[in-house]
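S.K.: here are the coordinates; sequence isn't available:
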């Protein structure tokens, strides 16, 4: 089949019928693989997964913004309050003060929203803070 056979219809259209557009010729790359026409996107491969390229640099801002006043950890000095001790997973110790926050047993995992420490209360060793909200996890 010649190149002319691809663009010229072999039989004339029936009278009154619209002629169909000639078939589009696809180019062939030097490697022998077909190249899609310029007006069509390159089809995705059925075997190769689409992947992202390497990062071009560090993010401009943190990608995991976390509030700095929320901590999670285990109660290590518990009871009915108003003083509690808390140790985070990274070993940071907090001395928390919060009247009326409830009874927390030693070992309870909690999520705590903290505020500035009340200098009138000393709740023991650790970074002093007041409890804004406290709730058990799980």
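M.R.: Received, thanks. Values in this document were obtained by computation on a predicted structure and should not be read as measured data.
S.K.: C-alpha only now, for contacts and for neighbours.
M.R.: Noted.
S.K.: burial measure for the closest residue to residue 27 other than its chain neighbours, as a count.
M.R.: Counting by CA to CA, 6 or more residues apart in numbering, residue 35 is the residue found nearest to residue 27 once chain neighbours are left out, at 5.3 Å. Neighbour count of residue 35, defined by other CA atoms under 10 Å: 13.
S.K.: Included below, for side-by-side comparison, is a second structure:
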């Protein structure tokens, strides 16, 4: 005889699927290890997708344009005409020569490698050969 509140075939609920039903297999047919991508460790959120992201493709050719964006107000190169200022000379790695003008920037030695923040809107001064630019800041790299 059974109790009126408990059916005779009452089972304790489990997380296992009913007999004869298999859970979906992970991608690739392999079983997922405990704590793997399909079964995160306790206290961790489940991943948004069980599928791995596609692998990046290898480029067919080198890029046509530089991939790193260069700030238009920055120059880097070697000081060719140094001193106490306000005029300096700079040659970049690509061989472009600049005539820098910046009062109050201090002494910069010839041969120093520098990064220069320029202000192309500043009125150009006669500081020798090269493209004239106004200097906002000079940072000696080495």
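M.R.: Alright, I've got the coordinates. Computed from a predicted structure; not experimentally measured.
S.K.: tm score of chain vs chain?
M.R.: The pair, once superposed, lands on a TM-score of 0.60 when counted by TM-score structural alignment, normalised by the length of the first structure; 107 aligned residues with a CA RMSD of 3.6 Å.
S.K.: before we move on, the earlier item: my guess is the residue nearest to residue 27 of the first structure contacts residue 26, does it?
M.R.: Yes - Residue 35 of the first structure lies in contact with residue 26 (CA atoms under 8 Å); the separation is 6.2 Å.
S.K.: gap between residue 98 of the first structure and residue 131 of the first structure?
M.R.: Distance of residue 98 of the first structure to residue 131 of the first structure, computed by CA to CA, to the nearest Å: 5 Å.
S.K.: tell me the secondary structure for the most centrally placed residue in the second structure?
M.R.: Nearest to the mean C-alpha position of the second structure, by CA atoms, centre = their mean, lies residue 68 at 10.3 Å. Of the three states, residue 68 of the second structure takes coil according to DSSP: H, G, I helix; E, B strand; the rest coil.
S.K.: Where in the first structure does the longest strand seen in the second structure fall?
M.R.: The longest strand of the second structure (DSSP state E) is strand 131-140. The aligned range for strand 131-140 of the second structure in the first structure is 127-136, by TM-score structural alignment.
S.K.: buried stuff in that stretch?
M.R.: Buried positions in stretch 127-136 of the first structure, judged by neighbour count with 16 or more other CA atoms under 10 Å: 128-131, 134.
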